[in-house]
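Enquirer: Structural data only, the sequence is not supplied:
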């Protein structure tokens, strides 16, 4: 009896061992992948995606990106679903809150589970499509004793830190903005003219449902833009138009100023396109020498809108700390001179003004930004 039980046990053990030895080994792992760069950021949406570098040995059944205001988001947070294969994909991120920081990871799921890519971080806001130059705040002497009566008296002004566009806003940049906001074919938005599409010198057209820049004019400064159009563009990217004081401080070279008459030189031809050398036309931005801060075309090429109302006697009562201009007025200030200007109008201290609805073939702008 004992011998029979021993034989039975031996047979069962052998069969069991044989079965275990022949079981297929499951080498499946969760997918591995990389999160793609975040692009097309707006206050409410963005685009990312993933690159699946290994499927883990099983079909991909779901993939996308997940996002959250907390780190290490998972598919239990907000997530998109792009379905199964292929391995490289883009995905929309939506339902965001403006000026909020988000964390994003790509994900992919197979029969083993869900794998996540590296984490990326972004802020839901419109990203300015140009270079900015940081300007450390400081105190300077604003105005001039050699210019027009509205440039006097020379007075001490202090401005805070800011950053400013390195160049005047170009046709290409402005066309993108007009398409982003869905501006009307006539260059208006919500009943306000931003861009005079009937201007004889306009270098932007509306073709096949979109604003398009005339070939070869992409990097020229936008012209025929109203103060309202300049203001709207600046605010769209989280900035605003500079005050007169901020503009003059930057044009003068900020804390690095050498005290030049023009922005960056006492020799106007070095830094400005103006009536003598322009050939009666605008030129691509950044083709003349920069000033002490690395800013181009703050003298010449096109005049630049500022945020301030104009008053000829404002300097007599201007606050010394971050002056904002008069509370009301009939016209807005623009500064810097243009391709059409004589040399004296391209001086850093020169002032000019016009109705904010006005548009000209020699008037553009550049925005400023704050942390």
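Expert: Yes, it's here. Only a predicted model underlies this, so the values are computations on that prediction, with no experimental measurement involved.
Enquirer: For the rest of this, base every contact and every neighbour count on C-alpha atoms.
Expert: Will do.
Enquirer: Skip the chain neighbours and tell me the closest residue to residue 295.
Expert: Excluding the flanking residues, the one nearest residue 295 by C-alpha to C-alpha, 6 or more residues apart in numbering is residue 166, at 4.9 Å.
Enquirer: how far away is residue 221 from residue 203?
Expert: 9 Å (C-alpha to C-alpha, to the nearest Å).
Enquirer: An error on my part: the question was meant for residue 52.
Expert: Using C-alpha to C-alpha, we find residue 52 at a distance of 44 Å from residue 203.
Enquirer: Nearest the geometric middle of the protein, what residue?
Expert: Residue closest to the average C-alpha location in the chain (C-alpha atoms, centre = their mean): residue 128, at 0.9 Å.
Enquirer: what's the closest non-adjacent residue to that one?
Expert: Nearest non-adjacent residue to residue 128, counting by C-alpha to C-alpha, 6+ apart: residue 237, 5.3 Å away.
Enquirer: residue ranges of the helices in the stretch 51-200 of the chain, please?
Expert: Counting by DSSP state H, counting those that start in this stretch, one finds helices in the stretch 51-200 of the chain at the ranges 171-181.
Enquirer: thinking residue 35 is in contact with residue 53, fair?
Expert: No - Residue 35 lies out of contact with residue 53 (C-alpha atoms under 8 Å); the separation is 10.8 Å.
Enquirer: Looking at those two, which is more packed in?
Expert: residue 35 (23 against 12; other C-alpha atoms under 10 Å).
Enquirer: where's that one relative to residue 47, distance?
Expert: Distance of residue 35 to residue 47, given as C-alpha to C-alpha: 11 Å.
Enquirer: One more: residue 219?
Expert: As judged by C-alpha to C-alpha, residue 219 and residue 47 stand 26 Å apart.
Enquirer: try this one side by side with the last:
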């Protein structure tokens, strides 16, 4: 199995790539590095497709997805995002549908489980309320890649196989708590095996040429189902993530889709 490549350059950290604590204990610092995108691009008209190498700056990232309890605190302080008050422009009828009531999560949504059934707009508003933001797709893929989970090729291929097995299982009606044991070298938890996660540019990376040329500034960000052209169709774990993102629109609310937040680090 051919894997996406991640190269770390100029990192003043140990060989084990230990995580550096951010100011917020719920976050960890991600060192800068380079991520070879799964999705190829044409550098010039008529040129062959090439996988762009993206530079990811140092940033802070939530160790776990946002929980029902955390999102409940948010909607209590921001009534406009409560289930019975949220605008239909930014949500759909399934918004927070798994909660028992508008301000009560109930047994189907334990406070320590990841919040799901939230739109991209609601996730973005939550992060902004904490002076944070959603991760970009490149940041998420960089941190969630196999290079952070294993030292050898065999380790990484086993890691990808476990992801595929999770993709094949139906989502449980009640999600388990966040913070499951992890082998991630930065201490990130629940990147795989629990939920899918929103990214700030969830579909722009895989838009077709026609979509990229659209003059609307929101076209590439919110119009799903764009043409998918991954550089390595044998890397099914990445392929499925990018295919899933391509099907999304900003107002969607899905029972296995949540999010976590990031924060820029001052130079």
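Expert: Looks like it arrived, so ask away. The structure presented is a predicted model; accordingly, all values stated were derived computationally and were not measured.
Enquirer: sorry, back to before: I'd guessed the residue nearest to residue 128 of structure 1 sits against residue 130; true?
Expert: No - counting by C-alpha under 8 Å, residue 237 of structure 1 stays clear of residue 130, with 10.4 Å between them.
Enquirer: coming back round to it: which one's more surrounded, residue 52 and residue 203 of structure 1?
Expert: Taking other C-alpha under 10 Å, residue 52 of structure 1 and residue 203 do not tie; residue 52 has more neighbours (25 against 22).
Enquirer: what's the matching residue for the more buried one over in structure 2?
Expert: Alignment note (TM-score structural alignment): residue 52 of structure 1 has no counterpart in structure 2.
Enquirer: same deal with residue 245 of structure 1?
Expert: If you follow residue 245 of structure 1 across to structure 2 using TM-score structural alignment, you land on residue 138.
Enquirer: Wait, a strand at that match?
Expert: No - counting by DSSP: H, G, I helix; E, B strand; the rest coil, residue 138 of structure 2 is not part of a strand but helix.
Enquirer: okay, now it: neighbour count?
Expert: Around residue 138 of structure 2 there are 23 other residues, counting by other C-alpha under 10 Å.
Enquirer: Which one's more surrounded, residue 237 and residue 130 of structure 1?
Expert: Ranked by neighbour count (other C-alpha under 10 Å), residue 237 of structure 1 and residue 130 place residue 237 first, with 19 against 12.
Enquirer: ok, which stretches of structure 2 are strands?
Expert: Using DSSP state E, the strands of structure 2 run over 6-7, 20-21, 27-30, 33-36, 41-42, 49-50, 53-56, 59-62, 133-134, 196-197, 257-258, 261-264.
Enquirer: For the fifth one, what is the distance to the chain centroid?
Expert: Mean C-alpha position of strand 41-42 of structure 2 versus that of the full chain (C-alpha atoms, centre = their mean, to the nearest Å) differs by 23 Å.
Enquirer: The fourth one too?
Expert: Here strand 33-36 of structure 2 shows a centroid-to-chain-centroid distance of 16 Å under the convention C-alpha atoms, centre = their mean.
Enquirer: What is that strand packed up against?
Expert: strand 6-7, strand 53-56, helix 137-144 (3 or more C-alpha pairs under 8 Å, 6 or more residues apart in numbering; DSSP states H and E).
Enquirer: swap in the second one?
Expert: Contacts of strand 20-21 of structure 2 with other secondary structure elements, assessed using 3+ C-alpha pairs under 8 Å, 6+ apart, are made with strand 27-30.
Enquirer: For the top helix by length along structure 2, which outside residues touch it?
Expert: For structure 2, the longest helix by residue count, based on DSSP state H, is helix 153-168. Contacts with helix 153-168 of structure 2, where a contact means C-alpha atoms under 8 Å, 6 or more residues apart in numbering, come from 1, 146, 147, 149, 150, 192, 193, 236, 237.
Enquirer: which part of structure 1 lines up with stretch 54-65 of structure 2?
Expert: Using TM-score structural alignment, stretch 54-65 of structure 2 pairs with 157-168 in structure 1.
Enquirer: Please spell out which residues along the matching stretch are buried.
Expert: By 16 or more other C-alpha atoms under 10 Å, the buried positions in stretch 157-168 of structure 1 come out as 157, 158, 159, 162, 163, 164, 165, 166, 167, 168.
Enquirer: show me what contacts the equivalent of residue 179 of structure 2 over in structure 1?
Expert: Matched by TM-score structural alignment, residue 179 of structure 2 corresponds to residue 286 in structure 1. Residue 286 of structure 1 is in contact with 167, 296, 297, counting by C-alpha under 8 Å, 6+ apart.
Enquirer: The second one: neighbour count?
Expert: Put plainly, it is residue 296 of structure 1. Using other C-alpha under 10 Å, residue 296 of structure 1 has 25 other residues around it.
Enquirer: isn't it right up against residue 288?
Expert: Yes - using C-alpha under 8 Å, residue 296 of structure 1 is in contact with residue 288, at 6.8 Å.
Enquirer: Now do the same contact list for residue 37 of structure 2.
Expert: Contacts of residue 37 of structure 2 (C-alpha under 8 Å, 6+ apart): 4, 51, 52, 53, 54, 138.
Enquirer: residue in structure 1 matching it?
Expert: Residue 37 of structure 2 maps onto residue 142 of structure 1 when the alignment is built from TM-score structural alignment.
Enquirer: how far away is its match from residue 191 of structure 1?
Expert: Note on residue 142 of structure 1: its distance to residue 191 of structure 1, by C-alpha to C-alpha, is 37 Å.
Enquirer: Next: residue 93 of structure 1.
Expert: Relative to residue 191 of structure 1, and taking C-alpha to C-alpha, residue 93 of structure 1 is found at 31 Å.
Enquirer: So which of the two has more stuff around it?
Expert: residue 93 (23 against 9).
Enquirer: picking that back up, what is in contact with residue 35 and residue 47 of structure 1 at once?
Expert: When C-alpha under 8 Å, 6+ apart defines a contact, no residue borders residue 35 of structure 1 and residue 47 alike.
Enquirer: ok, for residue 305 of structure 1, nearest residue in space, not its chain neighbours?
Expert: Counting by C-alpha to C-alpha, 6+ apart, residue 334 is the residue found nearest to residue 305 of structure 1 once chain neighbours are left out, at 4.2 Å.
Enquirer: wait, that neighbour sits on residue 306?
Expert: Yes - look at residue 334 of structure 1 against residue 306 with C-alpha under 8 Å: they come within range, at 5.4 Å.
Enquirer: Name the residues of stretch 167-187 of structure 1 that come out as buried.
Expert: Buried residues in stretch 167-187 of structure 1, counted by 16+ other C-alpha under 10 Å: 167-178, 183-185, 187.
Enquirer: Please enumerate residues in contact with that stretch?
Expert: If you take C-alpha under 8 Å, 6+ apart as the criterion, stretch 167-187 of structure 1 is touched by 129, 131, 189, 193-198, 203-204, 206, 209-213, 217-223, 233, 285-286, 295-297, 304, 364-366.
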